[in-house]
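> can't give you the sequence, but here's the structure:
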């Protein structure tokens, strides 16, 4: 699928990986609707991208909020061809912590609701919109790209909630691709390693430096445009479907 003249919805598009994706899509001639809870930042990013971008405040966990965002995208740009899910949150809590205090169930539920349920909520509604598109070459109508994490495979101490949600994103990739095959809609997932995002940059050096050391080469944080470049390839390479690709500098995270 060519990106030029196609329309993408990008969750978490006001910062980090989502913003880089929106910028890359517009640079290639596409149009983007930025979905984010941070209305101020979303408006700033959309304004920086000109007439090819717009924004809508959106809570990915709410069916009504996402439905309104999908409707706004179709009204603004006429269709949806690509859905990129970058919205997510992290957590750090052991299954049983100090003094035998169990993991807070509310925290676990919140992470699951945003990272896993929120991802599915957006893609299911975006896919329904894509199904209305006229088929292109290879009878393709759309592409869904989700964001997991290397924590889906190498979860560290304290990452049980985060790892569970990202493992869920990986696990639903192939079934979704199979579900949507008859509609000409593909589904892939990117599992990033450690990237230079606001979430990671806000962590202290005692957290970041050991992770950089675990990265084989290049020994640094990933650059968001590197993630965006893989998103664009997944859109353009029509034979890439049902797959999760690690983008991580060969990191294999140790327990701590």
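Structure received. Source: prediction; values computed, not measured.

> can we go C-alpha only for contacts and neighbour counts from here?
OK.

> just the strands in the stretch 51-200 of the chain please.
Remark: strands assigned in the stretch 51-200 of the chain by DSSP state E, counting those that start in this stretch are 53-57, 82-85, 142-147, 185-192.

> To residue 238, which of these lies closest?
Nearest of the strands of the stretch 51-200 of the chain to residue 238, taken as Cα to Cα: strand 185-192 at 8.1 Å.

> Isn't residue 3 up against residue 238?
No: contact criterion Cα atoms under 8 Å: residue 3 and residue 238 do not qualify, at 11.8 Å.

> quick one, which of those two is more surrounded?
Neighbour tally, residue 3 and residue 238, criterion other Cα atoms under 10 Å: the higher count belongs to residue 3, 21 against 17.

> tell me the contacts of that one?
25, 28, 29, 30, 232, 235, 236 (Cα atoms under 8 Å, 6 or more residues apart in numbering).

> second one coming, line it up with the first:
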């Protein structure tokens, strides 16, 4: 898909990996609907990027909220042909910890936001995409979700987070197989350790220590590198139905 023809629906688009993706698509000539709960950050980003980006507050867990955002995107830009799911939460809680058992509520919340929220966006956006006029090769759209290396090597305390991200990996191929009949590709990216707001509060030495865990390059990933992979997926029609690890060859240890 030519990025200049992209109308992207980016969840978690006001910061981190999502923001970098928004900037990359707009800079390459595409249009973006930025979805996030952080209104101030989203509106500041739109004011910076100009008319090729709009913002709407959206809850990925609400079918009504997602549907309204999709409808507004179509009203403003004519269609939606790309989805990038970056919205999510990170949690850490032991199954049996010093403070007691893992709360079922926090496990359910993590699954609801990360896994069910991603699926909610996928199903509603796919319903919109099937009506798109096909591009070259019959392509109608591309859906990209964000998992994590924790889907493969979850650390102690990551039972809920790993389950939520593993679910995203697991549903990628069956959805891609189903959507193939409609000319819609479905991919997932599993990032390793990246410079995102989650690490902003860490001291510089702690950030360097985390980066040193990565074989090469021995540093935290840059959000722009995630965005470059998004662009590569958009441009390469043979990328479909799989998860790409973007992690500098790191394999997480138990703790």
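Yes, it's here. What you are looking at is a predicted structure, and each value in this text was computed from that prediction instead of being measured.

> Send over the TM-score of the superposed chains.
Once superposed, chain against chain, the TM-score is 0.97 (TM-score structural alignment, normalised by the length of structure 2); 255 aligned residues with a Cα RMSD of 1.2 Å.

> hmm, back to that, so which of the strands of the stretch 51-200 of structure 1 comes closest to residue 159 of structure 1?
Closest among those, using Cα to Cα: strand 185-192, at 15.3 Å.

> what's the closest one in contact with?
If you take Cα under 8 Å, 6+ apart as the criterion, strand 185-192 of structure 1 is touched by 127, 130-131, 140-150, 152, 169-170, 173-174, 176-177, 180, 227, 234, 240-248.

> burial count for residue 110 of structure 1?
A count of neighbours around residue 110 of structure 1, defined by other Cα under 10 Å, yields 16.

> err, residue 59 of structure 1, not the other one
Neighbour count for residue 59 of structure 1, taken as other Cα under 10 Å: 21.

> got it, and residue 113 of structure 1?
For residue 113 of structure 1, the count of nearby residues is 20 (other Cα under 10 Å).

> Quick test: name the residue nearest the centre of structure 1.
residue 86 (2.5 Å; Cα atoms, centre = their mean).

> Quick one: residues contacting it.
With Cα under 8 Å, 6+ apart, residue 86 of structure 1 has these contacts: 10, 11, 12, 13, 17, 18, 146, 147.

> roughly how far apart are the residue of structure 2 most remote from its centre and residue 162 of structure 2?
The outermost residue of structure 2 relative to its centre, with distances by Cα atoms, centre = their mean, is residue 98 at 33.0 Å. Distance, residue 98 of structure 2 to residue 162 of structure 2, by Cα to Cα, to the nearest Å: 21 Å.

> from the contacts of residue 3 of structure 1, which single one is nearest residue 39 of structure 1?
residue 25 (20.4 Å).

> and the closest one, what is it in contact with?
3, 8, 31, 32, 232.

> Put together TSV for these, with secondary structure and distance to residue 81 of structure 1 on each row.
TSV is the format used below for the contacts of residue 25 of structure 1 (DSSP: H, G, I helix; E, B strand; the rest coil; distance: Cα to Cα, whole Å):
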residue	secondary structure	distance to residue 81 of structure 1
3	coil	9
8	strand	6
31	strand	10
32	strand	10
232	helix	13
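
> if we take these, which one ends up nearest to residue 156 of structure 1?
Among the contacts of residue 25 of structure 1, and counting by Cα to Cα, the member closest to residue 156 of structure 1 is residue 232, at 29.7 Å.

> Count the residues that sit near that closest one.
18.

> Before I go, just wanted to say thanks for your time.
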